[in-house]
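*Asks:* need a structure here:
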Amino acid sequence: MTGAASPHRKLLAAGCLLAGLGVAAGAFGAHSLEGRLSADALAIFDTAARYHMLHALGLILLGLAAARWPDAAWHCPGLLMLCGIAVFSGTLYALALSGIGWLGAITPIGGAALIAAWIWAAWLALTHP
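*Replies:* The predicted model follows:
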């Protein structure tokens, strides 16, 4: 295969890679951080890993939708979801590990991006043949 990967393959690949990282993050939190972080910090880390994994699966679904309906712009909510994962889960991981409280103020930006990605995907599903 030559040339650049199609948008749906990029979404699928990103989702698969992020799902693998989500498993690794969950395992790291469960096996390496217990006893090193407070219960609250572990709960924050667990939330980050859970949303990370769920939205990695969402990226895979968007990739499958893009393969099925290539005329719709599925890559747009995919990019938004990718950014949402990075900001939402990334700031929570950093908050749990560092204790830097102001990171929690950035987290809702990632959450808003995730919500917007799902709404955008729903709109595409309803409006594109």
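*Asks:* make it CA atoms for all contacts and neighbour counts henceforth
*Replies:* Noted.
*Asks:* buried sites along stretch 8-24?
*Replies:* Neighbour counts over stretch 8-24 (16 or more other Cα atoms under 10 Å) mark 8-16, 18-19, 21-22 as buried.
*Asks:* So which residues of the chain form helices?
*Replies:* Using DSSP state H, the helices of the chain run over 7-31, 39-68, 75-98, 107-127.
*Asks:* Could you also give me the structure for this next sequence, so I can compare it with the first?
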Amino acid sequence: MKLNHWISLAALGAGLAVGLGAFAAHGLKMVLSDYQLAIFKTGVNYQMWHSLALLGLCALSSRISTRLFSWVAWAWLVGMIGFSGSLYLLALTEMHWLGPVTPVGGVSFLIGWGGLAVGAWRTNVSLSYPSR
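*Replies:* The predicted structure is shown next:
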């Protein structure tokens, strides 16, 4: 996938998190229990953080390998869909069979972060700052 597509996905993910957060705060407040609302908001929180992380990864794309970038980006996208998506559905429906999907999404987040940590450690990149 091209870098501009990843940037678009990151922006869409963040925008969707804002919209879903507002929907939860105003539209679902009277419909869901406090427990269900907390589950939904956890999904929003993780989606927003990982959308922003994906945008940051895009900003670093010229400094890391294409393979590392792809690995981390896909892991976070799968995490957002699996973790946040399953939490949204768990909060809104009675589909409790989705419960096991949530940890898979969480593990995908962890794989992405771990991959980024190891890949960055192994990358020989120096930061250059503009001279004054």
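*Asks:* if we can go back for a sec, from the buried residues of stretch 8-24 of structure 1, pick the one nearest Thr127 of structure 1.
*Replies:* His8 (18.7 Å; Cα to Cα).
*Asks:* Aligned to the closest one, what sits in structure 2?
*Replies:* In structure 2, His8 of structure 1 lines up with Leu3, judged by TM-score structural alignment.
*Asks:* How about Tyr93 of structure 1?
*Replies:* Tyr93 of structure 1 maps onto Tyr88 in structure 2, by TM-score structural alignment.
*Asks:* Next, the contact list for the closest residue to Ser89 of structure 1 other than its chain neighbours, please.
*Replies:* Sequence neighbours aside, Ala48 is the residue nearest to Ser89 of structure 1 in space, at 4.4 Å (criterion: Cα to Cα, 6 or more residues apart in numbering). Contact analysis of Ala48 of structure 1 by Cα atoms under 8 Å, 6 or more residues apart in numbering lists 88-90, 92-93.
*Asks:* Nearest to the middle of structure 2, which residue? Look it up for me.
*Replies:* His50 (2.8 Å; Cα atoms, centre = their mean).
*Asks:* I'd like to know how far that residue sits from Val31 of structure 2.
*Replies:* 27 Å (Cα to Cα, to the nearest Å).
*Asks:* Show me what Trp69 of structure 1 aligns to in structure 2.
*Replies:* By TM-score structural alignment, Trp69 of structure 1 lines up with Ile64.
*Asks:* wait, I meant Ala56 of structure 1
*Replies:* Per TM-score structural alignment, Ala56 of structure 1 is aligned with Ser51.
*Asks:* and if you look at Gly78 of structure 1?
*Replies:* Using TM-score structural alignment, Gly78 of structure 1 lines up with Ala73 in structure 2.
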